[in-house]
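> generate coordinates for the sequence data below:
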Amino acid sequence: MLTAERTGFWRSRYTLLLDGAQVTTWDSSVWRSGGSFTLQDQTFSVRANGWGTKYTMTDGSGAVVAEAAKVNRKNWTVAAGGRTFDFQRTSVWRNDQQMLHNGMPVGTIRKTSSWTGNLEADLPGLDLPVQIFVLGVLIAVAEAAAAAAAA
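Alright, predicted model coming up:
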């Protein structure tokens, strides 16, 4: 189980833990939607397009590792490693997500705290950097929604 626990109050930073052990820190971007993290001495950057509907993760050399499309819709996808993974928001009232395979739920992402924005994910079959990318995208979407509500 991968969890994201918010550690900063003024700046959005999350500690990411895999089965209770810290694996990296997600640092949200200040001026653009997205963020970055370092995993096993490799830095990954996540950025959104202008509308916040498509996110791209690149490695340190600038190569695209994963892409998320139709983010913020009920159904959205992540493409990584030559495969496409389908996700679906479970309810209009909640932001919980399901990872689907052939239309059947095989993984989950849920917010564990409305106050802090902490998340937990069970995403079998996804490499760890891609799992972190998925959580990072959902963190960025939540931050963009909060910023829009505050404006």
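
> when you work out contacts or count neighbours from here on, use the C-alpha atoms and nothing else.
Fine.

> quick one: the residue most central in space within the chain and residue 26, what's the gap?
For the chain, the residue nearest the mean C-alpha position is residue 135 (2.3 Å; CA atoms, centre = their mean). According to CA to CA, to the nearest Å, residue 135 and residue 26 sit 9 Å apart.

> alongside the first, I'd like the structure of this one:
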Amino acid sequence: MLHAKKPSIWKNHYEISVDGRQVTSWDPSWWKSGGTFRLAGRLYEVSGNVWGTKYTMATEGGTVVASADRVGRKRWTVTADGKTYEFRRASMFRYEEELHVDGRRIGSVKRPSMWSSDTVVDLPGLPVQTQIFVLGVVLTKWASAAAASTASHSSFTG
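Next comes the predicted model:
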């Protein structure tokens, strides 16, 4: 199980730990959808299209090792290592995405509290780098949704 935590409210990146031991940091991009992380000495870059509906994860050499499609929809998929994983948004009112296999929920990415940006990743059977890719995609999606909500709210109020 992964745990992602912002070190402070003033920092934009997340420290990612496995069983209490920090393994990497998710560093979101300032200018485009996605971000980077380094795992076991390898740099991975996650980038999304303009609409934030498709993402890829590439190695430092540019080799794409994972992709996500239909992000932001009720159902979306991740493909990595020749396998496709199906995710579903749990609710429009919660920060939670569920991993489903054969129609059964077997894991999730969620914020246990609406008052915290801490995020728990429980995706059994997925390699760690794929779990971090999913986490990065979900964090990017949530940040984009929050920014859009703030922008639309401010346009109504003033």
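
> if we can go back for a sec, quick check, the residue nearest to the centre of structure 1 in a helix?
Yes - judged by DSSP: H, G, I helix; E, B strand; the rest coil, residue 135 of structure 1 forms part of a helix.

> and it, what does it touch?
By CA atoms under 8 Å, 6 or more residues apart in numbering, the contact set of residue 135 of structure 1 is 4, 119, 121.

> ranges for the strands of structure 2?
Ranges of strands in structure 2, per DSSP state E, are 2-5, 14-18, 21-28, 34-39, 42-48, 54-59, 64-69, 75-80, 83-89, 96-101, 104-110, 119-122.

> how close does the last one sit to structure 1?
When structure 1 is overlaid, strand 119-122 of structure 2 sits 0.7 Å from its aligned residues on average, using mean CA distance after the TM-score superposition for structure 1.

> quick one: that strand to chain centroid distance?
Offset of strand 119-122 of structure 2 from its chain centre (CA atoms, centre = their mean, to the nearest Å): 10 Å.

> measure residue 105 of structure 2 to residue 2 of structure 2 for me?
Distance from residue 105 of structure 2 to residue 2 of structure 2, counting by CA to CA: 18 Å.

> can you put the strands of structure 2 in TSV and add mean neighbour count and distance to residue 144 of structure 2?
Listed next are the strands of structure 2 as TSV, based on neighbours: other CA atoms under 10 Å; distance: least, CA to CA, whole Å:
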stretch	mean neighbour count	distance to residue 144 of structure 2
strand 2-5	22	18
strand 14-18	19	16
strand 21-28	18	11
strand 34-39	20	11
strand 42-48	20	12
strand 54-59	21	14
strand 64-69	19	16
strand 75-80	19	17
strand 83-89	17	15
strand 96-101	20	15
strand 104-110	18	16
strand 119-122	21	16
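
> okay then, goodbye and thanks.
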